[in-house]
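> predicted structure and sequence below. I'll ask about it afterward.
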Amino acid sequence: MTDLTLVIGNKNLSSWSLRPWLLMKVLEVPFREKLIRLDQPGSREELLKHSPSGLVPYLSWGEGGIGDSLAIAETVADFYPEKGIWPEDLKARACARFAVAEMHAGFGQLRGTWPMDMIREHKGLSCPPGVAKDLRRIAAIWDEALSRSGGPFLFGGFTAADAFYAPVVSRIRTYGPVKAMAPYQEYMDAVWSLPAMEEWREGAREEERLGWYE
């Protein structure tokens, strides 16, 4: 068994950290968590002790380690091929990888305009054109995947694709509702109600109780 440690940032803010953390939690990949509070004096120095790039997330094991949420997902799949990180069916697996690659590399308007905030819900902010465009594309990805799989997750069972789109579910709850995403409420509820998502939210609430956002 590989001894894994996942270095992450604030649970209320770090969508990049949420993805591999949720993936490994839901699929019961054993790991230790190392949380580093971001945007503080000394944060950069502390990060560099654990991550050569000074960025989170970062996965380490023994004498090895790797950054980047997608690279981490692929590495975990290599370590634990039996865990179902990707769909078993070849075509579904290719589609899942394409969906994850789009999320990983795109949707900049959504990321920049609606930063992840796990604590607050239903802010009811406007949905500017750039965000609406990103959400329409995400809706199309979800529609194609769910139409083929029948749910409850994008490719039937929980996979890396769901972990990578979990921050989108969070953003819609924070800033929505959004009409374009209404047909996918059942899917969003399935992601939001995962025990691991509640555990992550409780971590975010604890950060607020500690005064991290005052």
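Right, received. Where do you want to start?
> okay, CA-based contacts and neighbour counts for the rest of this
Will do.
> my read: R37 touches G9, true?
Yes. Under the criterion of Cα atoms under 8 Å, R37 is in contact with G9, at a separation of 5.8 Å.
> what sits against V178?
Residues in contact with V178 (Cα atoms under 8 Å, 6 or more residues apart in numbering) are 127, 172.
> ok, now with 7 Å
The contact partners of V178, taken as Cα atoms under 7 Å, 6 or more residues apart in numbering, are I172.
> same deal with H122?
Shown in contact with H122 (Cα under 7 Å, 6+ apart): 173-176.
> hang on, the earlier thing: more crowded one of R37 and G9?
G9 (23 against 17; other Cα atoms under 10 Å).
> sorry, back to before: adding secondary structure and distance to K25, write the contacts of H122 out as CSV.
Conversion of these to CSV gives the following (DSSP: H, G, I helix; E, B strand; the rest coil; distance: Cα to Cα, whole Å):
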residue, secondary structure, distance to K25
R173, helix, 22
T174, helix, 23
Y175, helix, 26
G176, coil, 27
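> now the strands for the protein?
Taking DSSP state E as the test, the strands found in the chain are 5-8, 32-35, 58-61, 64-67.
> okay, pairing it with this:
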Amino acid sequence: MKLIIGDKNYSSWSMRPWVMMKHMGIEFEEVMVLLGEADSKARILEHSPSGKIPCLITDEGQGIWESLAILETLAERYPQHGLWPSDPAARAHARAIACEMHGGFGEVRSQMPMIVRARRPGKGATPAVLAEVARIDAIWSECLARYQGPFLFGSRFGAADAMYAPVVSRFITYAPPLSDAARAYIESVRAVPAVRAWFDDAQAETHRIGYYEDDA
């Protein structure tokens, strides 16, 4: 399989399936398209009809775009890895918060873009952003209390955690106010070897997108 991704420093959507596949030990070819360049859209369209990444190309040649669709496909193909909780109620809960992440938190996305290399404590902390941060904190705290952590649905890093991994990166960069439970969760996620590998690769990248970097 091939996974088409963007820069690891910037591409929050790409991080989700990459981290999950690495964590599961699934072999795949990584194809990176540098974002913010004149030919970026054209290069992405060679693989993804939506013109967006990530995009998973299966062994059969089928393209699957959108990070959540990729995670669902992986869950079907590799049920032994338990990407979603086995309990139906917990599984529905996990899918609900994953979809909330996929379709929401626009203020956090726009005001706190993922820049793994940066440290910008306090930046972007508008009232609207902080309201969304509080909602994310509440989601994490409820899950950690109900399922006993250290991950959102227990002892296993799963699809819901992969969906929130870019938020972990953002919160490391911007350091908004968080509960003790949320801060502990951040430490649990950043300690996952696949997450550490993504962060290490992002730190080593030299490509810059001025739109993000010039706003430091």
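Good, I have the coordinates. Quantities reported herein were computed from a predicted structural model and do not represent experimental measurements.
> what would you report as the TM-score here?
Comparison of the two superposed chains (TM-score structural alignment, normalised by the length of structure 1) gives a TM-score of 0.92, and 208 aligned residues with a Cα RMSD of 1.5 Å.
> of the strands of structure 1, which is nearest A180 of structure 1?
The closest approach between A180 of structure 1 and any of those, judged by Cα to Cα, belongs to strand 5-8 at 31.4 Å.
> mean shift between that closest one and structure 2?
In the superposition against structure 2, strand 5-8 of structure 1 averages 0.7 Å from its aligned positions (mean Cα distance after the TM-score superposition for structure 1).
> likewise stretch 139-147 of structure 1?
For stretch 139-147 of structure 1, the mean distance to aligned residues of structure 2 following superposition is 1.0 Å (mean Cα distance after the TM-score superposition for structure 1).
> what is the distance between that stretch and the centre of its chain?
Relative to its parent chain, stretch 139-147 of structure 1 has a centroid offset of 18 Å by Cα atoms, centre = their mean, to the nearest Å.
> likewise for stretch 100-117 of structure 1?
Relative to its chain's centre, stretch 100-117 of structure 1 lies at 11 Å (Cα atoms, centre = their mean).
> give me the distance between the two termini of it.
With Cα to Cα, to the nearest Å as the measure, the first residue of stretch 100-117 of structure 1 is 21 Å from its last.
> repeat for stretch 173-188 of structure 2
When the termini of stretch 173-188 of structure 2 are compared using Cα to Cα, they are 16 Å apart.
> out of the strands of structure 1, flag the one nearest P128 of structure 1.
Per Cα to Cα, nearest to P128 of structure 1 of the strands of structure 1: strand 5-8, 30.2 Å.
> helices or strands up against that closest one?
Packed against strand 5-8 of structure 1 by the contact rule (3 or more Cα pairs under 7 Å, 6 or more residues apart in numbering; DSSP states H and E) you find strand 32-35, strand 58-61.
> save these as CSV, and put in distance to Q185 of structure 1 and mean neighbour count too.
Formatted as CSV, the entries for these read as follows, by distance: least, Cα to Cα, whole Å; neighbours: other Cα atoms under 10 Å:
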stretch, distance to Q185 of structure 1, mean neighbour count
strand 32-35, 31, 14
strand 58-61, 32, 22
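> could I get those as CSV with distance to R205 of structure 1?
Converted to CSV, the helices and strands packed on strand 5-8 of structure 1 look like this (distance: least, Cα to Cα, whole Å):
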stretch, distance to R205 of structure 1
strand 32-35, 15
strand 58-61, 23
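> intersection of neighbour lists for R37 and G9 of structure 1?
Both R37 of structure 1 and G9 lack any common contact, where contact means Cα under 7 Å, 6+ apart.
> what range does the top helix by length along structure 2 cover in structure 1?
If you go by DSSP state H, structure 2 has its longest helix at helix 127-147. Aligned by TM-score structural alignment, helix 127-147 of structure 2 corresponds to residues 129-149 of structure 1.
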